[in-house]
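> Curious how this folds, go ahead:
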Amino acid sequence: MDALCVRNVSQLTLYDRISKLMETYEWSDCSFRVGSETIRAHKLILAISSPVFKVMLYGPLAERKEIVISDIEPHIFQLLLDFIYKDKVYIDSLENSCGLLYAAKKYMLPYLIKICLKYIENSLSIHNVLTILNFAEWIQEDSLVIRCIDLICKHTDVVFTLANEHISGSCLRKILQRESLNVSEKDLIDIAVQWAHDECLKQDLSLCDENKRMLLLKSDNLNLLRFFTLSIDDMDWLNSLGILTKEEFVVLKHNLSQNVIPKDQAKIQPTESNNQQLSVDLKIMDLDDNYKFILNLATIPRSLLRLDWLYCCRPIIRTATPLIITNTYQNIKVRIKSQKTIFVNSISVPTRQSPEDIFVNESPLYAENLNLVIYSNTDNKQHISAKYMYKTRYNSTTYIHLPKPFIFNEEDWYTVSFTWPEVFFHSYKYPLCYRPMISSDNIFMFDDNFENTMPCGSFVEGLKFCI
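Just a heads-up that it's a prediction; the model follows:
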C-alpha cells in the first residue's frame, strides 16, 4: 500500500509553521527581559540557531529564570528573533542595521551578519561615513572599516567639511596612514588640528596649543602629517596653529628653504611606506644630541585617487517637438532627484538642430552660448553655475562640465536651469526626445516639464556621476 502524504495546507513550509509559534508563543519555554519588555521564545529553536543561545539555555550554567538582555533594544531583539524563526528579516533603517549587526555578532549568526553588512555598505554615504567608521571600529568589523576609509580617501575634503561626528584617534590614524587622499596636505593638517580641538572638548581639556599637540602625539597622528611637503609660503599659517615646537618649526622652515634634514634622522631606516619618499641628496643639519626630532620626513606629496565616474544615459522613448529658443523664450528647467547621495560631474544635453539653409560645404560646428544653474529645492538657493561657450557640432550631444563635482543629496530635488543669454535676431532649435522619468539603474528621477511654460521632451539626456 502506498504511503499517504499529509500536508498542512495552512502552513505550507517548515518556516511557516515555526513562525506561527513566534506569533502565538504556543509551547514557549523561555523568556527574556529586554528593556521594559518581556519577550517569550522557544529554547530548542534558539539553541539550534545560535551556539551562544545553546550554551545560555542548555549549558551547565544555563539560566533557569527570565534572562535579562541589557545591551540590546527590544525592537532589535525582536528583529533577531524574526530572522531565527523565519530565516528572513526586514531592515528599514541604518540605525536598525547597526543594532542588528551588534546582536548578530553577539549571538554568532554569520548569515545575518552578512545581511546587515550589505545593508550598511549600501547605505554608506559622505554624510554618514564617519559615524559608520566609528561604529565599525568599535564592533571590530575590519571589512567595513576599510570600506569607510576608502570612501573618505576619495572625498576627504567634502567628508570633513560636512562632518558632524567626532572620530577616534585610531580612526584618524588609519586615514593619515593612507598614501593616496583627495585633499591637500595643508587641508589635512587643518583636519588634524580640528580633530585635536574637538578631542580637547570631549576630554574636558583647555583649548590650548599644548593640549592639541599632546593629543596628536598621544594618538600617533602628529608624525603622520607630511609637513615637509608644504611650501615656504605656508610657514606663517603653520606657525599660527601652534602644534610644532620652536625647534621643529626652525628645522622645517630651514629645510624648506635650503633642503636639509636633521642629523639624527640620517640614521633612519626607511620603511616600506616611506622608502621612496626620503630624498637621497638632502644635506645633514646639526642639532643638539639630546633633541629628538619626531616629524615625518616624507618630501613627496600624497597622490590623488582617481574617481570612478559612471554614466546615466536616458534611453529614447520617441521623438518630440523641437525646443525653440527665441528672444521671448530663453529658459528651460529640469528637476532631478537621486536615490543615493552622489557627485555629479557634468550634464548631457542636445546640441542645436542644423539650420535648414546651411550649405553642404559650411562648417558643421557652431558657437554655443549656454548658462547652467543648479538650485536646491530644499532651501531654494543657487549652489553652482557653469557657462558653456564652446564650438560644438550640430545635431549631436555635449556635456556641460561643472566647475567642481556637485553633491546631490539623497532624496532631495534639485532644479537645473538652462538659459540662453543672447538671442536677438534668430531662433534656435534643439531636437528633443521623450525619455523615461526614472533612470534604468533606478538611481535618478527626472521631471522634464517642471515650471516650463509649454510641455516638451527631455532636454537633459544624461549625467556623469560617481557614488
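> Please make it C-alpha for all contacts and neighbour counts, starting now.
Will do.
> Report the buried residues of stretch 47-60.
Buried residues in stretch 47-60, counting neighbours by 16 or more other CA atoms under 10 Å, are found at 47, 49-50, 52-54, 56-57.
> residues making contact with that stretch?
43, 46, 61-63, 84, 106-109 (CA atoms under 8 Å, 6 or more residues apart in numbering).
> One more pass at 7 Å, please.
Contact partners of stretch 47-60, identified using CA atoms under 7 Å, 6 or more residues apart in numbering, comprise 43, 46, 62-63, 84, 107-109.
> Could you verify that Leu117 is part of a helix?
Yes - looking at Leu117 with DSSP: H, G, I helix; E, B strand; the rest coil, it is inside a helix.
> Is Tyr399 in a helix, a strand, or coil?
Tyr399 ends up strand, using three-state DSSP.
> distance of the nearest residue to it once chain neighbours are set aside from Ala104?
Nearest residue to Tyr399, sequence neighbours excluded (CA to CA, 6 or more residues apart in numbering): Ser348, at 4.3 Å. Distance of Ser348 to Ala104, computed by CA to CA, to the nearest Å: 45 Å.
> do the same with Glu185
40 Å.
> Compare the two (neighbour count), which wins?
Between Glu185 and Ala104, counted using other CA atoms under 10 Å, the more crowded position is Ala104 (22 against 18).
> ok, that one - contacts?
Here Ala104 is in contact with 112-113 (criterion: CA under 7 Å, 6+ apart).
> Check which helix or strand it maps to.
Following DSSP states H and E, the helix or strand that holds Ala104 is helix 94-106.
> can you give me the offset of that helix from its chain's centre?
20 Å (CA atoms, centre = their mean, to the nearest Å).
> Buried residues of that helix, list them for me.
94, 96-104.
> about what we covered before: hang on, the residue nearest to Tyr399 in a helix?
No - counting by three-state DSSP, Ser348 is located in no helix; its state is strand.
> thinking it is in contact with Gly462, fair?
Yes - counting by CA atoms under 7 Å, Ser348 touches Gly462, with 5.0 Å between them.
> how deep is Glu179 tucked in, by neighbour count?
Glu179, neighbours per other CA under 10 Å, totals 14.
> just Leu12 next, same as before
Residues near Leu12, counting by other CA under 10 Å: 10.
> Would you do the same for the sequence below? I want to compare the two.
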Amino acid sequence: METYSNLEKLSNDLKNLFQNQNQNEKEEESYFDFEIICEQNKTSFKTHKSILSSRSQYFKSLFKSKMKEYQENKMILKDVSSSILSSILNYFYSGKIEINLENAVEILIFSSKYLIDELIEICLKFIKNNLQIETIVDVLKLSESMNLNQLLNSSYKFISKNFEEFIKTSFFLELEENHLNSILSNDYILINEFKIFQSIIKWGKHKSNINQEKENQKLEKEEKEKLQDQISNIIDKIRFIDFTNQELEDILKEDLIPNQISQKLIQFQILQNDKEKLNEFIQKENQNQNSFIFKSKFLSDSEIIQR
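Purely as a prediction, here's the structure:
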C-alpha cells in the first residue's frame, strides 16, 4: 500500500474557495454557513463553521454553546481591520499567511483573543527574530499587557545586548521604571558601568521634567530631590563597585544619588585601607539579593578586596 498526498493542491483549493466567494455561483454560495462582518468598513466574509471551529478554540466553543451568533449564523467583529481579518481567514483555509513588521502585532493580538495557538507562535517567533530599537519599548509594553513572558525576556536581552546604542536614543527615555529595573538586574549589559549610571541620570531627568542640558552640578536643591526620588528604586542596580575611585568621587560631589546609597559608598571608601573590615562590609551588603551596588560583573569579592 502506498500513501499519496498533495497538500499544496488542498491548500490552494481551500484558499480559492474562500477568496473567490463573491464570484461563486448561487448554488456554491449555499455551501457557506457562517458570515463574519468587520464593523470598521462593513466588509463581509462568508466562511464555514467547520473550518472556523477546527482552527480556533474560540469559535469551537462559540458554536458548541449555540449562542446568538450560532443561531443567526453570523457575527460582527469590532476590534479588527478587514485586511487583518482577511489574512487570518485566508490562513484558516490555506495554512499560509504573510507576517511583516506592519501586521505582526495586530495578528498576534487577534490570535490571542480568539485562541489561534498556531498563529500566536508564528507571530511571537517573527517578532522575536525582528526586534528593533525603534519598536522595542512598544514590544515590552505589549509583552507585559498580554503576559507573554518569553517575548518579554527576549526583549530584555535584546536591550541589554544593544544597551550602548539604545541609551543614545529617545526610545530609552520612554522606558517604564519596572522595565529598566529588570534590564539592569541581569548580567548581559557589558558596557562601562559609569556609562550606565550616566544613562540612569539622563532617564531620571527626563521622567522628572528636568532640563537635560542643565549641568548636574548646577541643579537646584528641589531638582536634585526630584531626581533622587525618581531613580530611588533603580539606583541600587548600578554596580558602583566597578567604578574607578575618581568616578566615585565625582558622583558623590554631584550629590545626585539618594543619601542612603551615598553613605554606603562613603563607608566603602573609608574602609579601603582595612581589608578585613572591608570584606565584612561587602559580604554584609551583598546579602541583599536585590542590591547590586557591591556586586561586580568582573571581580569576585576577594579580588575586590585585594585590588
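> Which residue range of structure 1 does stretch 115-129 of structure 2 align onto?
The aligned range for stretch 115-129 of structure 2 in structure 1 is 108-122, by TM-score structural alignment.
> Residues contacting the matching stretch, please?
Contacts of stretch 108-122 of structure 1 (CA under 7 Å, 6+ apart): 50-52, 94, 97, 100-101, 104-105.
> what's the most distant pair in these?
With CA to CA as the measure, no two of the contacts of stretch 108-122 of structure 1 lie farther apart than Pro51 and Leu94, at 26.6 Å.
> As a check, name the ranges of all helices in the stretch 101-250 of structure 2.
Secondary structure of the stretch 101-250 of structure 2 (DSSP state H, counting those that start in this stretch): helices at 104-113, 117-129, 136-145, 149-161, 163-166, 170-173, 177-184, 193-207, 221-231, 245-254.
> need the ones you listed in TSV with distance to Tyr70 of structure 2, can you?
Formatted as TSV, these follow (distance: least, CA to CA, whole Å):
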stretch	distance to Tyr70 of structure 2
helix 104-113	19
helix 117-129	22
helix 136-145	31
helix 149-161	35
helix 163-166	50
helix 170-173	46
helix 177-184	43
helix 193-207	50
helix 221-231	53
helix 245-254	67
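> among the ones you listed, which is nearest Leu10 of structure 2?
The nearest among the helices of the stretch 101-250 of structure 2, by CA to CA, is helix 117-129 at 18.9 Å.
> what's the mean gap between the closest one and the aligned bit of structure 1?
For helix 117-129 of structure 2, the mean deviation from structure 1 after alignment is 2.1 Å (mean CA distance after the TM-score superposition for structure 1).
> buried stuff in that helix?
Applying 16+ other CA under 10 Å to helix 117-129 of structure 2 flags 119-120, 123-124, 126-128 as buried.
> if I pick Tyr25 of structure 1, what's in contact with it?
The neighbours of Tyr25 of structure 1, taking CA under 7 Å, 6+ apart as the test, are 40-41.
> just Ile91 of structure 1 next, same as before
Ser97 are the contacts of Ile91 of structure 1 under CA under 7 Å, 6+ apart.
> Then it would be within a strand, right?
No - counting by three-state DSSP, Ile91 of structure 1 falls outside a strand, being coil.
> Distance check, it against Ile115 of structure 1.
Distance from Ile91 of structure 1 to Ile115 of structure 1, by CA to CA: 9 Å.
> Distance check, Asn41 of structure 2 against Thr47 of structure 2.
18 Å.
> ditto for Gln269 of structure 2
73 Å.
> Tell me which of the two has more neighbours.
Neighbour count, other CA under 10 Å: between Gln269 of structure 2 and Thr47, Thr47 has more, with 23 against 14.
> check contacts around the residue lying closest to Lys295 of structure 2 once chain neighbours are set aside.
Leaving aside its chain neighbours, Lys295 of structure 2 sits nearest to Arg239 (6.1 Å; criterion: CA to CA, 6+ apart). If you count contacts by CA under 7 Å, 6+ apart, Arg239 of structure 2 has them with 193, 292-296.
> Pull out the buried members of these.
Buried subset of the contacts of Arg239 of structure 2 (neighbour count, 16+ other CA under 10 Å): 193, 292-296.
> for Asn149 of structure 2, what are its contacts?
Contacts of Asn149 of structure 2 by CA under 7 Å, 6+ apart are Ser143.
> okay but Lys205 of structure 2 is in contact with Glu225, surely?
No - Lys205 of structure 2 is beyond contact range of Glu225, at 11.0 Å (criterion: CA under 7 Å).
> These two: which has the busier surroundings?
Lys205 (24 against 16).
> Now which residue in structure 1 aligns to the more buried one?
For Lys205 of structure 2, the residue aligned by TM-score structural alignment is His197.
> dump the residue contacts of its match.
207, 212.
> Please report the distance of it from Leu215 of structure 1.
The value you get for His197 of structure 1 to Leu215 of structure 1, if CA to CA is used, is 9 Å.
> Translate Thr169 of structure 2 into the numbering of structure 1.
Under TM-score structural alignment, Thr169 of structure 2 pairs with Leu162 in structure 1.
> give me the number of residues near the closest residue to its match other than its chain neighbours?
Once flanking residues are discounted, Leu162 of structure 1 sits nearest to His127: 6.8 Å by CA to CA, 6+ apart. Residues contacting His127 of structure 1 under the criterion other CA under 10 Å number 18.
> again, but for the one 10 residues further on
Under the neighbour criterion other CA under 10 Å, Glu137 of structure 1 is assigned a count of 17.
> Show me what it aligns to in structure 2.
By TM-score structural alignment, Glu137 of structure 1 lines up with Glu144.
> for the closest residue to that match other than its chain neighbours, what are its contacts?
Counting by CA to CA, 6+ apart, the nearest residue to Glu144 of structure 2 once its immediate chain neighbours are dropped is Leu152, at 6.8 Å. By CA under 7 Å, 6+ apart, the contact list for Leu152 of structure 2 reads 140, 143-144.
> what do you get if the cut-off is 8 Å, keeping everything else the same?
So Leu152 of structure 2 contacts 139-140, 143-144 (CA under 8 Å, 6+ apart).
> repeat for Tyr311 of structure 1
With CA under 8 Å, 6+ apart, Tyr311 of structure 1 has these contacts: 462-465.
> Just the buried residues of the residues you listed.
Counted by 16+ other CA under 10 Å, the contacts of Tyr311 of structure 1 give 462-465 as buried.
> which of these lies closest to Glu26 of structure 1?
The nearest one, if we look at the buried ones among the contacts of Tyr311 of structure 1 relative to Glu26 of structure 1 and count by CA to CA, is Phe465, at 53.5 Å.
> Quick check, the closest one in contact with Asn345.
Yes - assessed by CA atoms under 8 Å, Phe465 of structure 1 is found in contact with Asn345 at 5.6 Å.
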